[in-house]
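K.L.:
sequence-free structure coming up:
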């Protein structure tokens, strides 16, 4: 099996992916900068199950340090493929700190691509986001629809810029690329700033849950195990195919309204939620809804985990880890 470099390996999705790739027999090199957006200790816990695996090597590095820093850190390590998950995440925070998101997500991606070009590494799985569709009236979202003037948050713009960069490197240098737009991934190890994680903590603390808008906004919630299955299939696809460029949605193709989600979280926790309605937050979209038929045709991608089962898995993990505080 070739070596796979996973950027953002200590994060929510990245840590699950490393476990999956190691179980599949890959040699994995993991890279993370422990961005202080949430506690370093949580990310270290994420890696606890595989950090000492004989086929895993960890590097602490910020991609903004440049391609030379990557070359120095990795040396002659043979890398067959890169899964680029590392990014400064979060729609709301990007509205408050747009420069930081463009710096991390656009400049960092550029440095990674340039290092790949210099090293002759020809295969990339790039993690994009459903946020690039903005409030498009065309639903479900298809990969071939126009995204001009679609992005309504700096985070979304940074992800779409990443997609454009990967195409540029494909066009100029023959990089083989699979861009995957993730749709609201949830499950064990989910970031503590995300809705489901916050709702569970609030319910357990006996506090009301804020409802932004009228509760009809909807998200295409996708269980982390299904997303990771899609990534693993994408890795295998890239390794087996001649150079190309594809973009896919990795979603569940079933939007769930915010009020429905809150009540489902309440059932999983066993506590009836109290609601406090508040204005919509800047940058938030109304609905995300994936047409995942292309991923199904290309990779055999077919999500298996229901919202209720995924929430049970999350609550079980959260209770066993005594919750996840936002600060270290």
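P.N.:
Sure, I can see it. It should be emphasised that the depicted structure is a prediction, and the values quoted were computed from it without experimental measurement.
K.L.:
Only C-alpha atoms from now on, for both contacts and neighbour counts.
P.N.:
Noted.
K.L.:
Give me the contact list for the helix ranked longest in the chain.
P.N.:
When the chain is scanned for its longest helix (criterion: DSSP state H), the result is helix 154-173. Applying C-alpha atoms under 8 Å, 6 or more residues apart in numbering, the external contacts of helix 154-173 come out as 89-91, 94-95, 98, 101-102, 105-106, 109-110, 113, 117, 126, 128-129, 131-132, 134, 151, 175-177, 179, 244-245.
K.L.:
What residues of it count as buried?
P.N.:
For helix 154-173, the neighbour count (16 or more other C-alpha atoms under 10 Å) marks 154-163, 165-167, 169-170 as buried.
K.L.:
and what of stretch 268-277?
P.N.:
So for stretch 268-277, counting by 16+ other C-alpha under 10 Å, buried means 268-269, 273-274.
K.L.:
List just the nearest of those residues to residue 232.
P.N.:
Lowest distance from residue 232 to the buried residues of stretch 268-277 (C-alpha to C-alpha) belongs to residue 268, with 28.7 Å.
K.L.:
which SS state does the closest one fall under?
P.N.:
helix (DSSP: H, G, I helix; E, B strand; the rest coil).
K.L.:
Restricted to strands, list the contacts of helix 154-173.
P.N.:
Secondary structure from DSSP state E places 126, 128-129, 176-177, 179, 245 of the contacts of helix 154-173 in strands.
K.L.:
Which two among these are spaced furthest apart?
P.N.:
Within the ones in strands among the contacts of helix 154-173, 129 and 176 form the most distant pair, 19.2 Å apart (C-alpha to C-alpha).
K.L.:
Please convert the buried residues of stretch 268-277 to CSV, extending it with distance to residue 319.
P.N.:
Formatted as CSV, the buried residues of stretch 268-277 follow (distance: C-alpha to C-alpha, whole Å):
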residue, distance to residue 319
268, 12
269, 10
273, 18
274, 21
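K.L.:
Second structure follows, compare the two:
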């Protein structure tokens, strides 16, 4: 791995900038002195106020965030990022954005997230994850963006028993529409790298958690339920394990792929990005109980449609190419999340 003039400021597009991972990536890039242009459609899949609070941390006030500025009227700030409320699938605004800013690299983290929600609203996944991603690829193609780093997911491995999951495994049997759209993204990226000669790097995220996390994720749901004395829903009667990965470790991997080059000269790359230390669900809940000093009421439930029994990342390839090294133990990460949660929601003061 070598520096890609990392000391020089780059102009970087971060899609999904008000989302959990996009917020943290934007914050880290700004701290390094890069110019960040962020977009997000601020949909109501979960609490929009949390998204607006993340943007406020990045220097974007609420009134600025929610207005529908067009690309030409968006303001430029010397000390903070530029933000535009925008859908990925907007075939007029997104190309205009790419032409205006001439991005050095693009980080596509915007997507309709969630496995279970894909059973209720499949059209949202087609719009954002398929049409939207195609729009990003087309914009990269026509404005000669040299590198696109994009979010894939561990969910594409389905119910594979071959653990740890490796990038070379067959992933032709997704068990949710969400997973299918992520597999489609990888195939689309391959076609565009082959046809148009720009680098695409897909990152298969493994159960990301931490401060400012998504309210639909286990860490958030469990903490909220335990604090409020409500039952914690334990699916498959607790017989589940997840490769829980702390947000700081995820960000370090994303930054490496965005800002560095590797000895791997292939234009098309795929990497697992996880902690590589799966944890049983009941152990995870126990660690949250310890951090909160409160016992959970457990409601044992059957397996949910679209869910998988286990995830476990082999991250050797990302270590080899970009020196990726997760550092955060689950108990440490849970304590950090709980501290943030209590502070954000003003609990226990």
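P.N.:
Looks like it arrived, so ask away. Being a predicted model, the structure only gives us computed values, none of them experimental.
K.L.:
Just give the TM-score of the two.
P.N.:
Laid over one another, the chains give 0.94 as their TM-score (TM-score structural alignment, normalised by the length of the first structure), with 322 aligned residues with a C-alpha RMSD of 1.7 Å.
K.L.:
Please say which position in the second structure residue 39 of the first structure maps to.
P.N.:
With TM-score structural alignment defining the correspondence, residue 39 of the first structure maps onto residue 47 in the second structure.
K.L.:
And residue 145 of the first structure, by the same measure?
P.N.:
Match for residue 145 of the first structure (TM-score structural alignment): residue 169.
K.L.:
Please apply the same query to residue 19 of the first structure.
P.N.:
Residue pairing (TM-score structural alignment): residue 19 of the first structure is matched to residue 27 of the second structure.
K.L.:
so who does residue 253 of the first structure touch?
P.N.:
Taking C-alpha under 8 Å, 6+ apart, one finds 140, 220, 289-292 in contact with residue 253 of the first structure.
K.L.:
go with 7 Å
P.N.:
Residues near residue 253 of the first structure by C-alpha atoms under 7 Å, 6 or more residues apart in numbering: 220, 289-292.
K.L.:
That one and residue 303 of the first structure: what is the separation?
P.N.:
Noted for residue 253 of the first structure: a distance of 9 Å to residue 303 of the first structure, by C-alpha to C-alpha, to the nearest Å.
K.L.:
Then residue 31 of the first structure?
P.N.:
From residue 31 of the first structure to residue 303 of the first structure the distance is 27 Å (C-alpha to C-alpha).
K.L.:
Show me which of those two is the more surrounded one.
P.N.:
Neighbour count, other C-alpha atoms under 10 Å: between residue 31 of the first structure and residue 303, residue 31 has more, with 24 against 20.
K.L.:
what helix or strand is the more buried one on?
P.N.:
Assigned by DSSP states H and E, residue 31 of the first structure belongs to strand 27-32.
K.L.:
can you list contacts of the following helix or strand past that strand?
P.N.:
Counting by DSSP H and E, the next helix or strand C-terminal to strand 27-32 of the first structure is helix 40-46. Contacts with helix 40-46 of the first structure, where a contact means C-alpha under 7 Å, 6+ apart, come from 10-11, 15, 34, 189, 328.
K.L.:
same thing with stretch 291-305 of the second structure?
P.N.:
226, 230-237, 289, 335, 338.
K.L.:
Could you point out which of these is nearest to residue 251 of the second structure?
P.N.:
Distance to residue 251 of the second structure, by C-alpha to C-alpha, is smallest for residue 335 among the contacts of stretch 291-305 of the second structure, at 18.5 Å.
K.L.:
quick one: that closest one is in a helix?
P.N.:
Yes - under three-state DSSP, residue 335 of the second structure sits within a helix.
K.L.:
And it, what's its match in the first structure?
P.N.:
By TM-score structural alignment, residue 335 of the second structure lines up with residue 312 in the first structure.
K.L.:
and its match, how many neighbours does it have?
P.N.:
Counted with other C-alpha under 10 Å, residue 312 of the first structure comes out at 19.
K.L.:
what do you get for the one 5 residues further on?
P.N.:
Using other C-alpha under 10 Å, residue 317 of the first structure is surrounded by 15 other residues.
K.L.:
Wasn't it part of a helix?
P.N.:
Yes - counting by three-state DSSP, residue 317 of the first structure is part of a helix.
K.L.:
which one is it nearest to, not counting chain neighbours?
P.N.:
Excluding its sequence neighbours, the residue lying closest to residue 317 of the first structure (C-alpha to C-alpha, 6 or more residues apart in numbering) is residue 188, at 5.7 Å.
K.L.:
which ones are touching the one you found?
P.N.:
Counted by C-alpha under 7 Å, 6+ apart, residue 188 of the first structure has contacts 313-314, 317.
K.L.:
try residue 153 of the second structure
P.N.:
Here residue 153 of the second structure is in contact with 182, 204-206 (criterion: C-alpha under 7 Å, 6+ apart).
K.L.:
quick one: which of those is nearest to residue 262 of the second structure?
P.N.:
residue 204 (18.1 Å).
K.L.:
In this model residue 274 seems to touch that closest one, though I could be wrong.
P.N.:
No - assessed by C-alpha atoms under 7 Å, residue 204 of the second structure is found out of contact with residue 274, at 8.2 Å.
K.L.:
which of the two has more neighbours?
P.N.:
residue 274 (32 against 23).
K.L.:
Hmm, that one is touching residue 243, no?
P.N.:
Yes - counting by C-alpha under 7 Å, residue 274 of the second structure touches residue 243, with 6.5 Å between them.
K.L.:
what do these two both touch?
P.N.:
Joint contacts of residue 274 of the second structure and residue 243 (C-alpha under 7 Å, 6+ apart) are 206, 313.
K.L.:
How about the contacts made by the nearest residue to residue 22 of the second structure once chain neighbours are set aside?
P.N.:
Computed as C-alpha to C-alpha, 6+ apart, the closest residue to residue 22 of the second structure that is not its neighbour in sequence is residue 16, at 5.4 Å. Residues near residue 16 of the second structure by C-alpha under 7 Å, 6+ apart: 22, 39-40, 109-110.
K.L.:
quick one: what helix or strand has residue 64 of the second structure in it?
P.N.:
Using DSSP H and E, residue 64 of the second structure falls in helix 62-66.
K.L.:
Next one: residue 305 of the second structure from residue 240 of the second structure, what distance?
P.N.:
14 Å.
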